[in-house]
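J.: Prediction below, plus the sequence it came from.
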Amino acid sequence: MLSVFERLALEAGQVIMDIFHSKVSVEQKADSSPVTEADRASEKLILAGLRAAFPNIPCVAEEEISAGVGTPELGRCFFLVDPLDGTREFVSGRAEFTVNIALIRDGAPEIGVVYAPGSGRFFAGHPGKAEALTLRPDQTISGRYPISVREGRPPLTVVASRSHRTPETDNYIRRIEGAEIVSIGSSLKFCLIAAGEADVYPRFGRTMEWDTAAGDAILRAAGGSTTTAGGKPLVYGKRNRAGEADFANPSFVAMGNVSGAPEF
């Protein structure tokens, strides 16, 4: 399954970059978030590949949900797809956008890939093993090496959203003494922690499950965690909750091997 994820992410990345280097047309979805031809083309490619390879596993994808396509019946396993995470970065010409594909099993992200075609960074994870992949100039895989979270020591490096910072997030960061802040878009924040390049990613504000699943799978495989209030693991497949959108996440904090981080 992981090899299929990797192949589809690379193919989707090529489609995205072809559009990135042309004139990008931007539309607004019902929730006022931007969407482009690249989002839709990437998702179409990924979903076709997943449904051909794994016809019995349902797919939940951002643009299908936004377009009002009915959610499939979900069992123990399903795929979560964000075909272009960081659309604002994409539209702004920054290379921090990613392709995200994940398998959810029993509410937890089990397998995931995150590919940033603009920078060539590629991460993958499955239970007990997280890797960074290296690519040739033709965007084929040339090698891979294991990654893991580091032992967080002060001053901690905190990764925070470039486009979606909230006062609650800033208040949490201020409670981390001497924090070194790195602002970056998309699911790369999870991957930097997984690779031992950062320590904490607090997110207080709206995210959706497809935004986080692939990066969360890689982080957990690398020895990290993503928890909600009270230290409970972030769970997936959240539906039919009063007053809340399907697949919406609560606030969370993702981190590596860090002791003494503030609670929330």
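T.: Nice, I can see it.
J.: rest of the way, CA atoms for contacts and neighbours
T.: Noted.
J.: just so I have it, where are all the strands in the stretch 151-264 of the chain?
T.: Using DSSP state E, counting those that start in this stretch, the strands of the stretch 151-264 of the chain run over 157-161, 180-184, 200-203, 207-208, 225-227, 248-249, 252-255.
J.: which one of those lies closest to residue 216?
T.: Closest to residue 216 of the strands of the stretch 151-264 of the chain is strand 225-227 (Cα to Cα; 6.8 Å).
J.: tell me what that closest one is packed against?
T.: helix 209-221, strand 252-255 (3 or more Cα pairs under 8 Å, 6 or more residues apart in numbering; DSSP states H and E).
J.: rewinding a little: mind putting the strands of the stretch 151-264 of the chain in TSV, distance to residue 10 and mean neighbour count included?
T.: Putting the strands of the stretch 151-264 of the chain into TSV (distance: least, Cα to Cα, whole Å; neighbours: other Cα atoms under 10 Å) gives the following:
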stretch	distance to residue 10	mean neighbour count
strand 157-161	24	23
strand 180-184	21	15
strand 200-203	26	26
strand 207-208	23	16
strand 225-227	26	22
strand 248-249	27	21
strand 252-255	26	24
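J.: one more structure, for comparison:
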Amino acid sequence: MTDYLKLAAEVGEIARKAGAAIMAIYETEDFGVEMKSDDSPLTKADKAANDVIVAGLEALEFQAPIVSEEGKELSYATRSQFTRHWLVDPLDGTKEFIKRNGDFTVNIALIEAGKAILGVVYTPVANELFYSAPGQGAFEVLTEGGEPKKIQAASFTLQDSNLRIVASASHLNQATKDFMDKFDQPQIVQRGSSLKIMELARGNAHLYPRLAPTMEWDTAAAHAILLEAGGKMVDDGTGKEMRYNKENLLNPHFIGYGAVQEELLSC
């Protein structure tokens, strides 16, 4: 039987090594920026981190196929045969990396039967590690070698005043504004990359409406952590928990939330 908590710690060390590879490039003047076919940026750091993660995961005793944003694209015919697989974003928040604002992460998730069951999120600049294991909780390690501390999503109701809603300045579209208008004096919390979801898992925010495009590798690791912290991430159209390894790896618009005491149907 797999010891998922031990596995999460091992993957956390892989994420730290990938973070070190990212930081080695972050401290130089040449990021080697190029544009991908979808007009999103790619840097030397994305590639370096991907190489570290793939080598690290392949060296584990626990074996599963790897799907990575920066890896070889796999057909759905191939992916649909997976009972489990790693889902990787070696550098989530490449735009933040290029801006040098520190809000970028390494994301590694384990997917089983369409569900994110184990997650690792590492923030290289802050040297903060978050991870989860199924049925065993979510944790943060704020210093290398430090003791893991259990994290818990904040408990609230939708009628509460001053709810903290995570939003990105670059994605504050009309749909997001309309969502926020449903609440009494909401407070905006701005973070980059999957750190938005970590704000929910840590209890620092209550809601995260993402009514703009994301990919599966952008959210899976943080989603797994949020679930273990007592929160949820639901498809905005169906109200059902987000699923992974779909034929199209584009996520639906979704709402992430902490330990809400009622369903989001009224939203």
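T.: Sure thing, it's come through. Bear in mind the structure is a predicted one, so any value in this text is a computation, not a measurement.
J.: what do we get in the first structure for residue 92 of the second structure?
T.: Under the alignment (TM-score structural alignment), residue 92 of the second structure maps onto residue 85 of the first structure.
J.: Pretty sure that match sits against residue 97.
T.: Yes - with contact defined as Cα atoms under 8 Å, residue 85 of the first structure reaches residue 97; the gap is 5.5 Å.
J.: hey, where'd the strands end up in the stretch 51-200 of the second structure?
T.: Listed in chain order, the strands of the stretch 51-200 of the second structure (DSSP E, counting those that start in this stretch) span 66-68, 84-92, 105-112, 115-123, 128-133, 137-141, 149-151, 155-156, 164-166, 187-189.
J.: where's the residue nearest to the spatial centre of the second structure relative to residue 240 of the second structure, distance?
T.: Nearest residue to the geometric centre of the second structure (Cα atoms, centre = their mean): residue 222, 3.3 Å. Distance of residue 222 of the second structure to residue 240 of the second structure, given as Cα to Cα, to the nearest Å: 17 Å.
J.: now swap in residue 61 of the second structure and tell me
T.: Residue 61 of the second structure is 34 Å from residue 240 of the second structure, by Cα to Cα.
J.: Residue 86 of the second structure too?
T.: 22 Å.
J.: who's more crowded, these two?
T.: Taking neighbours as other Cα atoms under 10 Å, residue 86 of the second structure and residue 240 compare with residue 86 leading, 23 against 12.
J.: So that one sits against residue 112, correct?
T.: No - in this structure residue 86 of the second structure lies outside contact range of residue 112 using Cα under 8 Å: 9.0 Å.
J.: now for residue 55 of the second structure: what does it line up with in the first structure?
T.: Counting by TM-score structural alignment, the partner of residue 55 of the second structure is residue 48.
J.: quick one: buried residues of the lengthiest helix in the second structure?
T.: As assigned by DSSP state H, the longest helix anywhere in the second structure is helix 4-26. Neighbour-count burial for helix 4-26 of the second structure, counted by 16 or more other Cα atoms under 10 Å, picks out 4-5, 7-9, 11-23, 25-26.
J.: now that helix, how far from the chain's geometric center?
T.: Taking Cα atoms, centre = their mean, to the nearest Å, the mean C-alpha location of helix 4-26 of the second structure is offset from the chain mean by 14 Å.
J.: show me the contacts for residue 80 of the first structure.
T.: Counting by Cα atoms under 8 Å, 6 or more residues apart in numbering, residue 80 of the first structure touches 59, 60, 61, 101, 102, 103, 104, 209, 210, 213, 214.
J.: same check, this time on residue 130 of the second structure
T.: Applying Cα under 8 Å, 6+ apart, we find residue 130 of the second structure in contact with 12, 119, 120, 121, 122, 138, 139, 140, 141, 225.
J.: swap the cut-off to 7 Å and go again
T.: The contact partners of residue 130 of the second structure, by Cα atoms under 7 Å, 6 or more residues apart in numbering, come to 120, 121, 122, 139, 140, 141.
J.: quick one: the residue nearest to the centre of the second structure from residue 210 of the second structure, how far?
T.: For residue 222 of the second structure, the distance to residue 210 of the second structure equals 14 Å [Cα to Cα].
J.: Then residue 150 of the second structure?
T.: Per Cα to Cα, residue 150 of the second structure is found 26 Å from residue 210 of the second structure.
J.: What is the burial count for the counterpart of residue 26 of the first structure in the second structure?
T.: Aligned by TM-score structural alignment, residue 26 of the first structure pairs with residue 33 of the second structure. Neighbours of residue 33 of the second structure under the rule other Cα under 10 Å: 14.
J.: Equivalent analysis for residue 119 of the first structure, please.
T.: For residue 119 of the first structure, the neighbour count with other Cα under 10 Å is 12.
J.: show me the residues around the equivalent of residue 252 of the first structure over in the second structure that make contact.
T.: Using TM-score structural alignment, the equivalent of residue 252 of the first structure in the second structure is residue 254. By Cα under 7 Å, 6+ apart, the contact list for residue 254 of the second structure reads 209, 210, 211, 233, 234, 235, 236.
J.: Which of the residues you listed remain contacts when I look at the first structure?
T.: Contacts from the contacts of residue 254 of the second structure that recur in the first structure, judged by both residues aligned by TM-score structural alignment, their matches' Cα atoms under 7 Å, are 209, 210, 211, 233, 234, 235.
J.: The fifth one corresponds to which position in the first structure?
T.: Taking TM-score structural alignment, residue 234 of the second structure has residue 227 as its aligned residue in the first structure.
J.: Grab the nearest non-local neighbour of that match.
T.: Distance criterion Cα to Cα, 6 or more residues apart in numbering; nearest residue to residue 227 of the first structure, sequence neighbours excluded, is residue 233 at 4.3 Å.
J.: try residue 228 of the first structure
T.: In space, and not counting its chain neighbours, residue 228 of the first structure is closest to residue 252: 4.5 Å by Cα to Cα, 6+ apart.
J.: so how far is residue 198 of the first structure from that neighbour?
T.: In terms of Cα to Cα, residue 252 of the first structure sits 16 Å off from residue 198 of the first structure.
J.: Repeat that for residue 205 of the first structure.
T.: Relative to residue 198 of the first structure, residue 205 of the first structure is positioned 21 Å away (Cα to Cα).
J.: and if you look at residue 135 of the first structure?
T.: 23 Å.
J.: more neighbours, those two?
T.: Neighbours around residue 135 of the first structure and residue 198, counted as other Cα under 10 Å, are more numerous at residue 198. The numbers are 25 against 16.
J.: Just give the nearest non-adjacent residue to the aligned residue in the second structure for the more buried one, would you?
T.: Alignment note (TM-score structural alignment): residue 198 of the first structure maps to residue 205 of the second structure. Of all residues not flanking residue 205 of the second structure in the chain, residue 164 sits nearest, at 4.8 Å (Cα to Cα, 6+ apart).
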